[in-house]
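In: Provided below for reference: sequence and predicted model.
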Amino acid sequence: MAIKWEGVMPAVTTKFTTDDQLDLKMFQTNIEAQLDAGVNGIILGGTLGEASTLTYDEKRELTRFTKELVGTKVPVIMNIAEQTTKGAIKAAEIAEEDGASGLMMLPPMRYLADDRETTEYFKETAKSTSLPIMVYNNPIDYKIEVTLDMFEELLKEDNIQAVKESTRDISNVTRIINRFDDRLKILCGVDTLAMESMIMGANGWVAGLVCAFPKETVAIYKLVKAGRIKEALEIYRWFLPVLELDINPKLVQNIKLAEVATGIGTENVRAPRLPLAGEERKQVQAILDKAMATRPEITSEVLVS
């Protein structure tokens, strides 16, 4: 299935039962809510998906289940976060076998690769697969930046097509457009900068809090793209305190608690993560309680526009 690399693409959480098994029933409930809101893709196995805690078989089960669930409605994209080029190539092969439509790729994990090593890592993986690739550029959390000069080299591979822009430098959107025009699609990867990035020309939003608030997220995207900035701002200003839960070391727990608030998830996480507790939980719950009490009404007219 072709990927346009635009719109809202949820980096979905992985649902677990109380006895630490995959909770495919609740996972389906959440995915159906995403589809009903009009998202443009589903991304599995990212940070929010707790991929580092998933077994090899669980990742395969999630990919196959999601592909069967969404059919041809939207592309299913699997994240690759591997330590070796060999491992990344194998992960890409498995994702393709299991029906994924594309890949999101982090730089090499653990080893702090230099520019040449990072570039070769992406290029060798791209050469090994027919799947289109979005490079996840997040030097804040993962310590390796994919520079514009590196992208110039990477774009020699036709299936490297997009970037999840998470440098947290809003002007980088303009730099990318000035350098590459439409050759490199841009999806904002930081919830608190999403509206600003799209106004500056980003093609879409790899979102986190969409996991709990899909209609609000899609509405912001559609209103911005329609030039209805004032209407988008009304939703975005309401949303911002909740979006800030995404830029936090406990983002997985925060967002899963938000999913509980909206009825499309559970708090269950996989150890060593634990659900929020004490004062930390109270603070997050207070943010969510206020958001739910003042939640805007999203009309169907906005979602289908």
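Out: Structure received.
In: please make it C-alpha for all contacts and neighbour counts, starting now.
Out: Will do.
In: ok, Ala286 to Thr167 distance?
Out: For Ala286, the distance to Thr167 equals 29 Å [C-alpha to C-alpha, to the nearest Å].
In: surely Glu50 meets Val12?
Out: No: contact criterion C-alpha atoms under 8 Å: Glu50 and Val12 do not qualify, at 9.6 Å.
In: which one's more surrounded, those two?
Out: Val12 (27 against 18; other C-alpha atoms under 10 Å).
In: contacts only, for the more buried one.
Out: Counting by C-alpha atoms under 8 Å, 6 or more residues apart in numbering, Val12 touches Ile42, Ile43, Leu44, Gly45, Gly46, Leu48, Gly49, Gly208, Cys211.
In: putting a second one here so we can go through both:
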Amino acid sequence: MVGDPNPNSKRGKPDPQKIRCPHCAGPLTKEMETSEWTVPPLIRDSFSMIGSAVGGTAGAFYGFNHVKVRKWRPPRAAVIPNFHIPMRSYEVKNRTNVDEIKALRLISAIKTPYLPDGRFDLEAYDTLVNMQIDGGVEGIIVGGTTGEGQLMSWDEHIMLIGHTVNCFGSSVKVIDNTGSNSTREAIHATEQGLVFHFESVLQMGPTIVYNVPSRTGQDIPLGVIWALAQNPNLAGVKECVGHARVGEHVSNGLVVWSGNDDECHDSRRDHRGRGVISVASNLVPGLMREMMFGGKNPGLNARVLPLVKWLFEEPNPIGVNTALAQLGVVRPVFRLPYVPRAMEKRVEFVKIVEELGRESFVGDEEIRVLDDDDFFQH
């Protein structure tokens, strides 16, 4: 849980000099002198939530009109002790509007890299985000399943959000995952002390509903989503059930992003989907952008499918973590229970890269097969 919503908590008020991203950001709050805490300006200035119905995933949209760039220095810690952002009251300014969100076609569920000691590798993270931006990605999801938010402490999660917004908020839409396998925990974390249920999340700002029953164990009923659609803050649905479901949503006036890389081309071209929330775009953002913004291209789709199949033969993000390590973009570090793909599959990935062309992938290092001893696990 992120912090204590009670301003009179025995934990006391956070130290403005400690609440900072250890990589680049200054303090996340300038002052906390009133008895009623407010959201720090870094997050408050462009704050709006995305959420889920029961069993889905929640998050937040952030958009900023500036980027603070500082020379990189090694992180002092993965998180800062006692980092928490109570949200009993807040003021929303410059909110990303629903129409801006609906227009997004290519969103990457970004991978979170690690240092050998298990802390976040923010230098590699920044490089990967910049590769996404250069490849034409319009939004990134921070701390989703692909980004292993479920393996982060809330302190780590909030720090990574602040870092991403601070560094990249003017160049790409930053979407924070605040979901949880526990509905009560997800709602509490999203609302930071507010006691209302899911409708309260919708009231906070633009919302995307995630329907990923393979992960949540619950297929959100159509009637639930359509009822939520009456709220003007519902931007759309990430749908992983298939083309027929995408078509049903679109016929009812909803914006839909495919959550399946292997279906996103046909979903957009044949079933009127808006775009994709993609894992493969971590590796080949340019190709995924071409599929979303170019004309119908079954040939390109067929070329990319072997990569997508390889990525999802084991639970995500095992494939993308292994692939980015072999491309030299991130260090070969895994947080347990995730472990790298087997040696024969690592060899297979090298062949896939060679067939698609190394130039189609992120990074500029030569692709190589990593040995078992090359990997760190924490």
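Out: Right, received. Where do you want to start? This one's a predicted model, so the numbers in the text were calculated from it and none came from an experiment.
In: re the thing from before, more neighbours, Ala286 and Thr167 of structure 1?
Out: Thr167 (20 against 11).
In: so that one makes contact with Tyr136?
Out: No: counting by C-alpha under 8 Å, Thr167 of structure 1 does not reach Tyr136; the two are 9.7 Å apart.
In: of the contacts of Val12 of structure 1, buried ones?
Out: Ile42, Ile43, Leu44, Gly45, Gly46, Leu48, Gly49, Gly208, Cys211 (16 or more other C-alpha atoms under 10 Å).
In: what sits against the first one?
Out: Yep, that's Ile42 of structure 1 we're talking about. Ile42 of structure 1 makes contacts with Met9, Pro10, Ala11, Val12, Val74, Pro75, Val76, Ile77, as judged by C-alpha under 8 Å, 6+ apart.
In: how about Leu324 of structure 2, what's its match in structure 1?
Out: In structure 1, the residue matched to Leu324 of structure 2 (TM-score structural alignment) is Glu259.
In: who's in contact with that match?
Out: With the criterion set at C-alpha under 8 Å, 6+ apart, Glu259 of structure 1 makes contact with Cys211, Ala212, Phe213, Gly265, Thr266, Glu267.
In: also Gln150 of structure 2?
Out: With C-alpha under 8 Å, 6+ apart, Gln150 of structure 2 has these contacts: Gly143, Gly144, Ser180.
In: now swap in Trp226 of structure 2 and tell me
Out: Contacts of Trp226 of structure 2 by C-alpha under 8 Å, 6+ apart are Asn252.
In: so it is in which element?
Out: Using DSSP states H and E, Trp226 of structure 2 sits within helix 222-228.
In: buried stuff in the helix or strand that contains Glu301 of structure 1?
Out: With elements taken from DSSP H and E, the one containing Glu301 of structure 1 is helix 300-304. Buried positions in helix 300-304 of structure 1, judged by neighbour count with 16+ other C-alpha under 10 Å: Val302, Leu303.
In: any idea what Val8 of structure 1 aligns with in structure 2?
Out: Match for Val8 of structure 1 (TM-score structural alignment): Leu106.
In: my bad, should have said Ser52 of structure 1
Out: Counting by TM-score structural alignment, the partner of Ser52 of structure 1 is Gln150.
In: and for Thr147 of structure 1?
Out: For Thr147 of structure 1, the residue aligned by TM-score structural alignment is Pro221.
In: related to what we said a few turns ago, Ala302 of structure 2: which of the contacts of Gln150 of structure 2 is nearest?
Out: Gly144 (26.9 Å; C-alpha to C-alpha).
In: residue closest to the middle of structure 2?
Out: The centroid of structure 2 falls nearest to Ile141 when counting by C-alpha atoms, centre = their mean (1.8 Å).
In: so it, which state does it fall into?
Out: Following DSSP: H, G, I helix; E, B strand; the rest coil, the label given to Ile141 of structure 2 is strand.
In: quick one: Leu128 of structure 2 from Val256 of structure 2, how far?
Out: Taking C-alpha to C-alpha, one finds Leu128 of structure 2 at 26 Å from Val256 of structure 2.
In: likewise for Lys345 of structure 2?
Out: Distance, Lys345 of structure 2 to Val256 of structure 2, using C-alpha to C-alpha: 33 Å.
In: the two: which is more packed in?
Out: Shown here are Lys345 of structure 2 and Val256; by other C-alpha under 10 Å, Val256 has more neighbours (30 against 16).
In: returning to that earlier point: how about the contacts of Val12 of structure 1, which pair is most distant?
Out: Across the contacts of Val12 of structure 1 (C-alpha to C-alpha), the longest gap, 13.7 Å, separates Gly45 and Cys211.
In: overlap of the contact sets of these two?
Out: Both Gly45 of structure 1 and Cys211 are contacted by Ala11, Val12, under the criterion C-alpha under 8 Å, 6+ apart.
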